[in-house]
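> pasting the sequence and the predicted coordinates here, then a few questions.
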Amino acid sequence: MRPLFAPLDRFRAYAPFLLRLAFACELFDAAGHTALHPAEGIPGYASWLTDLGFPFPTLSAVLSAYTEFLGALLMVIGWKTRWAALFLTINFMLAVVVAHLATADTYKNSFPAINLLAMSIFLLLNGSGKPSIDEGL
C-alpha cells in the first residue's frame, strides 16, 4: 500500500528553501539595523552584553550582529549554507545559554533564540536543499 503523502516526496529537496527564507527574514529583522547602522546599533548591543557579564562585549556585539546579517544573506542565496549554519548555531547557543537560561528568562522571551537555534541546527545537518548555489540550483 502506498503511503498517503508519498507523492510529496518529490518536493522534499525544496523544504529547506522555505526554511532558509523564513530564517533569513528573522535574521534580517534581528540584526539588520545593527549591522547596517553600526554606529547606532553596536553600542546598545554591547551595553546589553556588558550587563549580562559577557566578555569582550563590543567585539562580541560586532561578531554576533555580522554573523546574523551575513548568515541571512548566505541563507537567501543558499551558498555556504552549512558553514553559515555552523556559525549561527554557535551564535544562538550562546544567546540561549547566556542571554536566556543564565538570566532565568521566560520561555516566551527565549523562544525566538531557541527557534533560530533549531533552524541553524537543521540547516547544518541537512544542507541548503534546492534551489541554492550549494545544490547547483
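Here it is on my side, so go on.

> okay, CA-based contacts and neighbour counts for the rest of this
Noted.

> and Thr58, what is it in contact with?
By C-alpha atoms under 8 Å, 6 or more residues apart in numbering, the residues touching Thr58 are 42-43, 45-46.

> could you dump these to CSV with secondary structure?
Shown next, in CSV, are these (DSSP: H, G, I helix; E, B strand; the rest coil):
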residue, secondary structure
Ile42, helix
Pro43, helix
Tyr45, helix
Ala46, helix
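
> ok, the residues you listed vs Ser120, which is closest?
Ser120 lies nearest to Tyr45 out of the contacts of Thr58, by C-alpha to C-alpha, at 21.6 Å.

> look up how far Ala30 lies from the closest one.
Applying C-alpha to C-alpha, to the nearest Å, the value for Tyr45 to Ala30 is 11 Å.

> the two: who's more crowded?
For Tyr45 versus Ala30, neighbours defined as other C-alpha atoms under 10 Å are more numerous around Tyr45 (20 against 15).

> surely the more buried one meets Ser60?
No. If you go by C-alpha atoms under 8 Å, Tyr45 and Ser60 don't touch, sitting 9.0 Å apart.

> common neighbours of the two, please.
If you check Tyr45 and Ser60 against C-alpha under 8 Å, 6+ apart, no residue is contacted by both.

> now do the buried residues in the strand or helix carrying Leu63.
Per DSSP states H and E: Leu63 is located in helix 57-77. The neighbour-count check on helix 57-77 (16 or more other C-alpha atoms under 10 Å) flags 57-58, 60-62, 64-77 as buried.

> comparison target below:
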Amino acid sequence: MRAIGGLEPGWGLTVLRIAIGLVFAVHGYAKFAAGLGKTSAFFAKVSIPLPELMGPVIAVLELIGGILLVLGWATRWLGLLFAMEMLVATFWVQMPAKGWNGSELERVLLAGGITLFFTGAGKLAIDQVWPKKGFPFSRFIW
C-alpha cells in the first residue's frame, strides 16, 4: 500500500488492531466477571458443542488474545482465531436469534479478524520486532 499525503497505511492497521483487541479483551473479562458457569450455560442454550469446555476456552481467548492483539503479538493467528469465533457467533448464535440487523458487531469483528490475518499488525507491534531479532517462536507465528 502507498502512503497518501505522508500518512503510512500501517497506522490504520494499528488502530484497527488495537480497537479489535480492546473489544475482545473487554468481552473476555466480562465472561470471567459474570462467571464461567454462566458463559458455559449460555453456550449450552445456543447449542455450542462442549459448552463446559468452550466457555472457558473462548473467555481465555478473548481476554488474553485481546490483550496480545493490543500489543501486536501473533496478530495474524489471533486475527484468524477471532474470525473463526465470529463466524460461529454470527451464523450460529446472532443471526438465528436476531436476524441480519442484530449481528453487526460480530460481522465487523469477523471482517476485522480476516483483515488482520491477511495484513498483519501494522505499526507499533511486537510482531514488528521479535521475528526480526529471532524470537524463538517466530517461525510458528509467520
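All right, it came through fine. The structure displayed is predicted, hence computed values, not measured ones.

> quantify their similarity with the TM-score.
Overlay of the two chains. TM-score (TM-score structural alignment, normalised by the length of the first structure): 0.83; 128 aligned residues with a C-alpha RMSD of 1.9 Å.

> how much does the helix holding Leu63 of the first structure stray from the second structure?
Once the two models are superposed, helix 57-77 of the first structure sits on average 1.1 Å from its counterpart in the second structure (mean C-alpha distance after the TM-score superposition for the first structure).

> what span of the second structure lines up against that helix?
In the comparison with the second structure, helix 57-77 of the first structure aligns to the range 51-71 (TM-score structural alignment).

> same question for stretch 119-130 of the first structure.
Under TM-score structural alignment, stretch 119-130 of the first structure corresponds to residues 112-123 of the second structure.

> centre of the chain to that stretch, how far?
Taking C-alpha atoms, centre = their mean, to the nearest Å, one finds the center of stretch 112-123 of the second structure at 10 Å from the center of the full chain.

> just the helices in the second structure please.
Here the second structure has its helices, by DSSP state H, at 10-34, 36-45, 51-71, 75-88, 95-98, 104-119, 130-133, 138-141.

> for Ile4 of the second structure, which of those helices is the nearest?
Among the helices of the second structure, helix 10-34 comes nearest to Ile4 of the second structure, with 11.6 Å by C-alpha to C-alpha.

> next, the angle from the closest one to helix 75-88.
If you take axes from the mean of the first three to the mean of the last three C-alpha atoms, to 10 degrees, helix 10-34 of the second structure sits at 60 degrees to helix 75-88.

> so what's the equivalent of Tyr29 of the second structure over in the first structure up against?
Residue pairing (TM-score structural alignment): Tyr29 of the second structure is matched to Gly32 of the first structure. Neighbouring residues of Gly32 of the first structure by C-alpha under 8 Å, 6+ apart: 65, 69.

> same question, Ala59 of the second structure
Going by C-alpha under 8 Å, 6+ apart, Ala59 of the second structure touches 27-29, 31-32, 36.

> again with Leu81 of the second structure
Per C-alpha under 8 Å, 6+ apart, neighbours of Leu81 of the second structure: Gly113.

> from Pro55 of the first structure, how far out is the aligned residue in the first structure for it?
Aligned counterpart of Leu81 of the second structure in the first structure: Phe87 (TM-score structural alignment). Using C-alpha to C-alpha, Phe87 of the first structure is found at 18 Å from Pro55 of the first structure.

> can you check Leu36 of the first structure too?
Here Leu36 of the first structure is placed at a distance of 23 Å from Pro55 of the first structure (C-alpha to C-alpha).

> looking at those two, which one has more neighbours?
Comparing Leu36 of the first structure with Pro55 by other C-alpha under 10 Å, the one with more neighbours is Leu36, at 13 against 10.

> quick one: what's aligned to Tyr14 of the first structure in the second structure?
By TM-score structural alignment, Tyr14 of the first structure lines up with Trp11 in the second structure.

> Gly122 is in contact with its match, correct?
Yes. Here Trp11 of the second structure lies in contact with Gly122, judged by C-alpha under 8 Å, at a distance of 6.0 Å.
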